[in-house]
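Novice: Can you look at this prediction? I've put the sequence above it.
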Amino acid sequence: MTLLGVSTSVLPRREDLEDLLVYEPDVVEFYNYPSELLPGVERFCARHGIRPALHTPTPYDEPEPLRRFAPTGPDPEGVSAAMRLTERTVRYAARVGALHVVVHFPSPYPPFTTAGFAGRCERFLRWLSDLARDQGVPVLLENLSANPLLRDPDQYGRLMRAHPGLGFCLDLGHAHLMGARGDPLAYARALAGSVRSMHVYNTTADRYAEHGHELARPEQSARDGYLDLSHVIPALLGHTSPRVLILEHTHAGVGAGDAARSAGWLRDLLKERDPPGERDAPREQDPPKQQDPPKERERNAVDDQGSS
């Protein structure tokens, strides 16, 4: 059974967690949250029966906004910083029972030098595999489109076969922006059982620079340069068995009604692929919803605001 989740990328203000409930998510993927907000995150998830997932880096407590995450770059200090942020995320995921941790891979910044690249990849992935195993956390590599040394489906497929202890997060938009070389179905065929999650949004080559990650909508058409997700997602699910699909659009121009409509449409697509016995079966691995008494709910709401 594939769950439906949402990223905190959809929030104008990351403190406004209650705004995520319009998606009726099974999972919320938290990204770039400082330590001071995490107690509120944990209470929110427990109160609503939501399973947390994490996108590196979380927690993130540096004074400056994150501008580079370079696990395979030629600068040793950049690699060390990426490892430090990743380790904090994985250790926190182990503590809260997160569904997974997503890590961008490889470094997307030029210059893209061939010399030493394979060795830097191998060192980071061996270290990451050991960390995932030791902490008991599923760690997923996310495909990027900028680095010509590692971006094609077959390249990622060979990498995942060499590191079976890691999983894969298939970002549909990153794949789509590569044009014919990045057909999401090619990734699904090359990666098959490695795909544990998908990031779902839509975009076109012409619109991406201005609009970024757009809300996935049923009316978006390949004629206009979008992914036709009504057909693409069922096809992807025919090749893969992801644990979760994560809506990962930005908040611009997205109202509550739009959000609920898109989430309902995607949930219907998932139900069509679920075996009949699983459609309404309880998910024992998910935390039970906690029903607070009215006064406790009021106090929790105040606490969540205070933690921001």
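Specialist: That came through, no problem.

Novice: rest of the way, CA atoms for contacts and neighbours
Specialist: Fine.

Novice: Show me where the protein has its strands.
Specialist: Listed in chain order, the strands found in the chain under DSSP state E are 3-7, 27-31, 51-55, 101-104, 139-142, 167-171, 195-200, 244-247.

Novice: Give me the contact list for the last one.
Specialist: Residues outside strand 244-247 that contact it (Cα atoms under 8 Å, 6 or more residues apart in numbering) are 2-7, 27-29, 196-201, 215-216.

Novice: Need the strands of the chain in TSV (columns: distance to Pro111).
Specialist: TSV is the format used below for the strands of the chain (distance: least, Cα to Cα, whole Å):
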stretch	distance to Pro111
strand 3-7	30
strand 27-31	27
strand 51-55	25
strand 101-104	18
strand 139-142	20
strand 167-171	23
strand 195-200	27
strand 244-247	31
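
Novice: Of all those strands, which one comes closest to Gly78?
Specialist: Comparing the strands of the chain against Gly78 with Cα to Cα, the closest turns out to be strand 101-104 (13.9 Å).

Novice: who does the closest one touch, helix- and strand-wise?
Specialist: Strand 101-104 makes packing contacts with strand 51-55, helix 76-96, strand 139-142 when contacts are defined by 3 or more Cα pairs under 8 Å, 6 or more residues apart in numbering; DSSP states H and E.

Novice: what would the ones you listed look like in a markdown table with distance to Leu125 and mean neighbour count?
Specialist: Formatted as a markdown table, the entries for those read as follows, by distance: least, Cα to Cα, whole Å; neighbours: other Cα atoms under 10 Å:
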| stretch | distance to Leu125 | mean neighbour count |
| --- | --- | --- |
| strand 51-55 | 17 | 24 |
| helix 76-96 | 10 | 18 |
| strand 139-142 | 10 | 24 |
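
Novice: For Ala259, which of the ones you listed is the nearest?
Specialist: Proximity to Ala259, assessed across the helices and strands packed on strand 101-104 by Cα to Cα, is greatest for strand 51-55 (19.5 Å).

Novice: which other helices and strands contact that closest one?
Specialist: Packing partners of strand 51-55 (3+ Cα pairs under 8 Å, 6+ apart): strand 27-31, helix 76-96, strand 101-104.

Novice: and the closest residue to Thr8 other than its chain neighbours, what does it touch?
Specialist: Spatial nearest neighbour of Thr8, excluding adjacent residues (Cα to Cα, 6 or more residues apart in numbering): Phe30 at 5.5 Å. Residues counted as contacts of Phe30 (Cα under 8 Å, 6+ apart) are 7-8, 52-55, 58.

Novice: can you redo those as JSON lines with distance to Ala93?
Specialist: JSON lines is the format used below for the contacts of Phe30 (distance: Cα to Cα, whole Å):
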{"residue": "Ser7", "distance to Ala93": "16"}
{"residue": "Thr8", "distance to Ala93": "16"}
{"residue": "Pro52", "distance to Ala93": "8"}
{"residue": "Ala53", "distance to Ala93": "8"}
{"residue": "Leu54", "distance to Ala93": "7"}
{"residue": "His55", "distance to Ala93": "10"}
{"residue": "Thr58", "distance to Ala93": "9"}
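
Novice: Next up, a structure to set beside the first:
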Amino acid sequence: MPAETALQLSQAPACYLHRGIDCIELFDYPLTAMAELRELYTELKRNGYGKLGFHSPMPRTRAFMDDGVACFYLHDDASQRGLSFDLLEHTLQHARQWQADYAVTHLTYGRTDTTDPGQAERLAAAACRRFAELSRYYEIPINVEFAAYTRTFNQPGQFIEAIARHDELALCIDTGHTRLGANLNGRDYFADIKTMAPYTRSMHLWNTMGNGSEHIPLHPAQDPVTGWIDIEQTLQLVLAENPAVTIIFEYPVAEVTRDIQAGYDWIKQIVNTCSLNK
């Protein structure tokens, strides 16, 4: 079975190919890797991975080589915001060439976002208007990934308000970011999940005990009683609202070991059970 990170190249910081349920999502490869990556994608399609997502930046341009971050949409500096829109448009150009099914972008980045709450909401609304315009032009739906590390813009309701007027946009729930954000802001994780579920079109799944940002692979032995995210309850809440949600395992895998496969099988079983109970 092909490895998720079969193309770990030094030209870009990340280079992640994440598998999902009948889907793969590409993130942060350099332009020079695209031909080889296309061959790998063709092989994956033959193995049943029919849906394709592009996570901005994808591919990363030589003009921007900062570590993994391309989301300055709430930055006070208009030139930084413009750089992020350029990177997103570049992603959408390639996504259309590859006939991708969707794209994902972050909206916030806590370290560089504005500290003015009113400005944050104005910039978020403007960014989502632009996302919708780009989505229509390139005919690629865009999922806005929720993260709650920005002091002035971290509520699920703020994200929902920013995207709700645009049919082209939906949310991407990231389980780890949602858990860490809930801890950071003193909120209930499941309350946030339940609020966002009706607006969610894709999910990034990984686990954490709430004490670090490392994307830990899923495994059925991760007991919520000991501090792990309750992935089963999370999926039940989201699948009740959108049974067709796209599910991505967002953690790097060099080899599909027995434990990794156990995690994949566990999630597929949960999804199948939820489907049967509808």
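Specialist: Received it, and whenever you're ready, just let me know what you need. Being a predicted model, the structure only gives us computed values, none of them experimental.

Novice: okay, the helices and strands packed on strand 51-55 of the first structure in TSV with distance to Arg273 of the first structure next?
Specialist: Below are these laid out as TSV (distance: least, Cα to Cα, whole Å):
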stretch	distance to Arg273 of the first structure
strand 27-31	19
helix 76-96	29
strand 101-104	24
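
Novice: Which of those sits closest to Glu296 of the first structure?
Specialist: Distance to Glu296 of the first structure, taken as Cα to Cα, is lowest for helix 76-96 among those, at 22.0 Å.

Novice: Taking strand 27-31 as reference, get the angle to the closest one.
Specialist: Relative orientation of helix 76-96 of the first structure with respect to strand 27-31: 150 degrees, computed using axes from the mean of the first three to the mean of the last three Cα atoms, to 10 degrees.

Novice: so where is helix 76-96 of the first structure in the second structure?
Specialist: On the second structure, the counterpart of helix 76-96 of the first structure by TM-score structural alignment is residues 78-98.

Novice: The matching stretch: how far from the chain's middle?
Specialist: In terms of Cα atoms, centre = their mean, to the nearest Å, the gap separating the centre of stretch 78-98 of the second structure from the centre of its chain is 16 Å.

Novice: Check what contacts it and list those residues.
Specialist: With contact meaning Cα under 8 Å, 6+ apart, stretch 78-98 of the second structure is reached by 53-61, 70-75, 102-103, 105, 134-135, 138-140.

Novice: what's the matching residue for Glu214 of the first structure over in the second structure?
Specialist: When the second structure is aligned by TM-score structural alignment, Glu214 of the first structure is paired with Ile216.

Novice: What's the local residue count around the closest residue to its match other than its chain neighbours?
Specialist: With Cα to Cα, 6+ apart as the measure, Asn207 is the residue that lies nearest to Ile216 of the second structure, at 5.1 Å, once sequence neighbours are left out. Burial measure for Asn207 of the second structure: 25 neighbouring residues, criterion other Cα atoms under 10 Å.

Novice: Please report how far Asn207 of the second structure lies from Trp266 of the second structure.
Specialist: Here the criterion is Cα to Cα, to the nearest Å. By it, Asn207 of the second structure lies 13 Å from Trp266 of the second structure.

Novice: With Met209 of the second structure instead?
Specialist: Counting by Cα to Cα, the separation of Met209 of the second structure from Trp266 of the second structure is 19 Å.

Novice: which one in the first structure is aligned with Arg151 of the second structure?
Specialist: Structural alignment (TM-score structural alignment) places Arg151 of the second structure against Pro148 in the first structure.

Novice: Could you pull up the residues touching its match?
Specialist: By Cα under 8 Å, 6+ apart, the contact set of Pro148 of the first structure is Phe112.

Novice: Any figure for the gap between it and Arg189 of the first structure?
Specialist: From Pro148 of the first structure over to Arg189 of the first structure the distance is 20 Å, taken as Cα to Cα.

Novice: Leaving out sequence neighbours, find the closest residue to Asn183 of the second structure.
Specialist: Using Cα to Cα, 6+ apart and skipping residues adjacent in sequence, the residue nearest Asn183 of the second structure is Gly210, 7.1 Å away.

Novice: So what's the residue count around the one you found?
Specialist: When counting by other Cα under 10 Å, one arrives at 19 neighbours for Gly210 of the second structure.

Novice: Would you agree it is in contact with Leu180?
Specialist: Yes: taking Cα atoms under 8 Å as the definition, Gly210 of the second structure is a contact partner of Leu180 at 5.6 Å.

Novice: ok, residues contacting the lengthiest helix in the second structure?
Specialist: As far as residue count goes, and with DSSP state H defining each element, the longest helix of the second structure is helix 117-138. Counting by Cα under 8 Å, 6+ apart, the neighbours of helix 117-138 of the second structure from elsewhere in the structure are 73-74, 89, 92-93, 96, 107, 113-114, 141-142, 152-153, 158, 162-163, 166-169.

Novice: Report the mean deviation for it after fitting onto the first structure.
Specialist: In the superposition with the first structure, the average deviation recorded for helix 117-138 of the second structure is 1.6 Å (mean Cα distance after the TM-score superposition for the first structure).

Novice: ok, and for that helix, which residues are buried?
Specialist: Of the residues in helix 117-138 of the second structure, those scored as buried under the neighbour-count criterion (16 or more other Cα atoms under 10 Å) are 119-121, 123-125, 127-129, 131-132, 134-135, 138.

Novice: Centre of the chain to that helix, how far?
Specialist: Shown here is helix 117-138 of the second structure, whose average C-alpha point lies 17 Å from the average C-alpha point of the whole chain (Cα atoms, centre = their mean).

Novice: And Asn211 of the second structure, how close does it get to Thr178 of the second structure?
Specialist: Relative to Thr178 of the second structure, Asn211 of the second structure is positioned 13 Å away (Cα to Cα).

Novice: just Ala35 of the second structure next, same as before
Specialist: Counting by Cα to Cα, the separation of Ala35 of the second structure from Thr178 of the second structure is 35 Å.

Novice: try Thr32 of the second structure
Specialist: Using Cα to Cα, which is the criterion applied here, Thr32 of the second structure is 33 Å from Thr178 of the second structure.

Novice: So for those two, which residue has more residues nearby?
Specialist: For Thr32 of the second structure and Thr178, the more surrounded residue by other Cα under 10 Å is Thr178, and the numbers stand at 25 against 14.

Novice: Can you get me a residue count around the nearest residue in space to Asp303 of the first structure that is not next to it in sequence?
Specialist: If the residues on either side of it in the chain are set aside, Asp303 of the first structure comes closest to Gly40, at 7.1 Å by Cα to Cα, 6+ apart. A total of 22 residues lie near Gly40 of the first structure under the criterion other Cα under 10 Å.

Novice: Fine by me, we can end here.
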